[in-house]
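Participant: please work out how this folds:
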Amino acid sequence: MTGNDEKEKEALRKCLAKEFETKELGRLKYFLGIEVARSSEGFLISQQKYVTDLLRKTGKLAFQPASTPIDINKKLEEASESPAADREMYQRLVEKLIYLTHTRPDIAFAVSVVSHFMQAPKEAHLHAVNKILHYLKGNPGRGVLFRRNGGMSLDVYTDADYAGSPIDKRSTLGYCTFLGGNLVTWRSKKQNVVARASAEAEFRAMALGICELLWIKIILEDLEIKWE
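Facilitator: Now for the predicted structure:
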């Protein structure tokens, strides 16, 4: 619960307490694996404990960290000649990594790639998942910082590769939106159709990015927040 009227918040708390069993936990610090740290500069959301627990369960705490979450020069394919991996274990790992992208946009693309092989994973795909885990080992406390800068400009950046998937030749798009210079939403997603030119792939990425911007614009208007 949040707001700028302390009396109204207290009245709402009392109203809720009449109908439900409630407990006042104070300022938000930890919720569903997401940690919130405040300072005079702003606040940081991260999942350090979640990452550490994941590395401990997978036995990766003692491994050397990787500098990148994925090898860009090596395209993941179906790898039909590679031995099959444990599908349930692979799916559990990828699902945990998907949840981690809530505070780690730096692994969004890599997780998007490995999630394409959930139904029939091979050892080559499991190696790619392990590479992401090794990358997380390097900085488990990294997250998203929201600064107190007072600005309310709304910006979106988009990009796309061209026929990046060696399996179906579809392109992968990405976008990120900033409100007041702070990153608020991001996504990496394979496009639904095969682009016939790099310009078409870029245009589809721009269209999706603008849709996201318009959605945020509607939310801000509903909250009566002025934006640039």
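Participant: from here on, just use CA atoms for contacts and neighbour counts.
Facilitator: Fine.
Participant: just confirm Arg13 is within a helix.
Facilitator: Yes. Applying DSSP: H, G, I helix; E, B strand; the rest coil, one finds Arg13 inside a helix.
Participant: before we go on, could you also do this sequence so I can check it against the first one:
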Amino acid sequence: MSDRGTLSYYIGIEVTQGKEVLTLGQSAYTSKLLERSGMAECKPCVTPMQVRLKLTKASTAAKVDATLYRSIVDGLRYLVHTRPDVMFTVGYVSHLMEDPRDDH
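Facilitator: Coordinates of the predicted model:
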């Protein structure tokens, strides 16, 4: 095994190392995920989910592309590794992966 120097990138996670700090991030991955979901131009917000949002499997809204929905949710699940603040929201939308609907 050889020393390859300071770690800067590993399986989609950007690593920044300081003397006493190690920072993990996924900004490039997040940008690609936003583009794929059609949300690249959206404004950032502090709360990652509408307060008191009620999602249901019994919706009458039109179905969305289930493959794209699953892909985006899976991408969000991977993002949780460096963004635990979105963990609740990702878990909440994950329960609709069987039959996603467009409730917007």
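Participant: tell me the SS of Val90 of the second structure?
Facilitator: Look at Val90 of the second structure: counting by three-state DSSP, its state is helix.
Participant: and it? What does it align with in the first structure?
Facilitator: In the first structure, the residue paired with Val90 of the second structure according to TM-score structural alignment is Val111.
Participant: which ones are touching that match?
Facilitator: Residues near Val111 of the first structure by Cα atoms under 8 Å, 6 or more residues apart in numbering: 94, 97-98, 129, 132.
Participant: all the helices of the second structure, residue numbers only.
Facilitator: Ranges of helices within the second structure are 27-36, 66-79, 87-94, based on DSSP state H.
Participant: average offset of the shortest one relative to the first structure?
Facilitator: Using mean Cα distance after the TM-score superposition for the first structure, helix 87-94 of the second structure ends up 0.3 Å from its aligned counterpart in the first structure, as a mean over the superposed pairs.
Participant: can you pull the contacts of the residue nearest to Asp159 of the first structure when sequence neighbours are not counted?
Facilitator: Counting by Cα to Cα, 6 or more residues apart in numbering, Asp159 of the first structure lies nearest to Gly174, which is 5.4 Å off, once chain neighbours are set aside. By Cα under 8 Å, 6+ apart, Gly174 of the first structure lies in contact with 158-160, 186-189, 205.
Participant: take those residues and write them to a markdown table, including neighbour count, secondary structure and distance to Leu28 of the first structure.
Facilitator: Formatted as a markdown table, those follow (neighbours: other Cα atoms under 10 Å; DSSP: H, G, I helix; E, B strand; the rest coil; distance: Cα to Cα, whole Å):
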| residue | neighbour count | secondary structure | distance to Leu28 of the first structure |
| --- | --- | --- | --- |
| Thr158 | 21 | strand | 32 |
| Asp159 | 17 | strand | 34 |
| Ala160 | 24 | strand | 36 |
| Trp186 | 20 | strand | 23 |
| Arg187 | 18 | strand | 26 |
| Ser188 | 22 | strand | 29 |
| Lys189 | 16 | strand | 31 |
| Ala205 | 25 | helix | 35 |
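Participant: thank you kindly, that will do.
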